[in-house]
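K.L.:
Take a look and give me a structure for this.
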Amino acid sequence: MSKIVRLLEYRRGTPLVHFTRSEMNSLLSLYSRRVMRGEWRDYAIDQSDGMARFAVFRSSLERPQYIITKQARGPQSRGTGTLAPPAHQYTVLTGRETLARGSALLDVLAVFDRPIKLRGSS
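P.N.:
Here you go, the predicted structure:
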């Protein structure tokens, strides 16, 4: 049997989150700078569950060194009854540690411009 689905209800499902062209330019620019330094060698892009991910690797055989995510925070009302485009949250992760979180991609990518601090014995 077939199931009738109203398009309006279907479209209100999980929002598709993706990196825009300008965001991809920023991500690939950062990636190319790190490849020239010999720090990164591979990347992967994934889109699922209302989230887009850009992962970078030292080697294609390892786990990702960093994952940059973009998540929808839901639609925001403008006060006129119309819905504004959903706001997004960007996160930079390494393993299970969150390095940066913010509402603008360039703000969270600034974590890669900071000098590296060594942890451990002093």
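K.L.:
Going by C-alpha atoms from here, please, whenever you check contacts or count neighbours.
P.N.:
OK.
K.L.:
count of neighbours near the closest residue to residue 70 other than its chain neighbours?
P.N.:
Spatial nearest neighbour of residue 70, chain neighbours left out: residue 90 (4.6 Å); criterion: C-alpha to C-alpha, 6 or more residues apart in numbering. Applying other C-alpha atoms under 10 Å, we find 23 residues neighbouring residue 90.
K.L.:
quick one more, to check against the first:
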Amino acid sequence: MSAVVTPFPTPAARAAQVGLERTELLRILDLYGRMVAAGEWRDYAMDFTRDAAVFSAFRRAAERPAVRIEKRPALHTKQGMWALYGEAGQVLKRGHELAGVLFPLERKLLKVVEG
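P.N.:
Okay, here's the model as predicted:
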């Protein structure tokens, strides 16, 4: 009888997963909270893979995300590692800085509050 040994994940294997830094996550969750207060969003999901960290915001829980915020470090030397996607999957904004990518959502939030 031969035994199958399954290796325990090493820290190096876990480091291969892309994540969000605390300041990035706080900035995104702050925006999420303000959008919830404005009645625009109701739910969110986060997905962390080897290639990207994705934050998705939903208007209702049972539909596709209203927006997706993606961090892809492999693109940091090209168009920027941050991207904002709309509901239909179209790229709304790309950039090297999170603040610039979130600006269209924050501008929309200002319009919602004014109206």
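K.L.:
What residue in structure 2 is paired with the residue nearest to residue 70 of structure 1?
P.N.:
Matched to structure 2 by TM-score structural alignment, residue 90 of structure 1 sits across from residue 82.
K.L.:
Over to residue 104 of structure 1?
P.N.:
Using TM-score structural alignment, the equivalent of residue 104 of structure 1 in structure 2 is residue 97.
K.L.:
Next, count neighbours for its match.
P.N.:
Around residue 97 of structure 2 sit 13 other residues, with neighbours defined as other C-alpha under 10 Å.
K.L.:
Let's verify the closest residue to residue 104 of structure 1 other than its chain neighbours: helix, strand, or coil?
P.N.:
Spatial nearest neighbour of residue 104 of structure 1, excluding adjacent residues (C-alpha to C-alpha, 6+ apart): residue 90 at 6.6 Å. With DSSP: H, G, I helix; E, B strand; the rest coil as the basis, residue 90 of structure 1 sits in strand.
K.L.:
how close does residue 90 of structure 1 sit to residue 39 of structure 1?
P.N.:
Residue 90 of structure 1 sits 22 Å away from residue 39 of structure 1, going by C-alpha to C-alpha, to the nearest Å.
K.L.:
How about residue 17 of structure 1?
P.N.:
In this view, residue 17 of structure 1 and residue 39 of structure 1 are 28 Å apart by C-alpha to C-alpha.
K.L.:
which residue is nearest the centroid of structure 1?
P.N.:
The centroid of structure 1 falls nearest to residue 69 when counting by C-alpha atoms, centre = their mean (2.2 Å).
K.L.:
In space, what's closest to it - neighbours in sequence excluded?
P.N.:
Sequence neighbours aside, residue 53 is the residue nearest to residue 69 of structure 1 in space, at 4.5 Å (criterion: C-alpha to C-alpha, 6+ apart).
K.L.:
is it true that that neighbour lies in a strand?
P.N.:
Yes. Assessed by three-state DSSP, residue 53 of structure 1 belongs to a strand.
K.L.:
count of neighbours near it?
P.N.:
Other residues close to residue 53 of structure 1 by other C-alpha under 10 Å number 21.
K.L.:
The one 5 residues further on now?
P.N.:
Residues contacting residue 58 of structure 1 under the criterion other C-alpha under 10 Å number 17.
K.L.:
ok, it - contacts?
P.N.:
For residue 58 of structure 1, the contacting residues are 39, 40, 41, 42, 64, 65, by C-alpha atoms under 8 Å, 6 or more residues apart in numbering.
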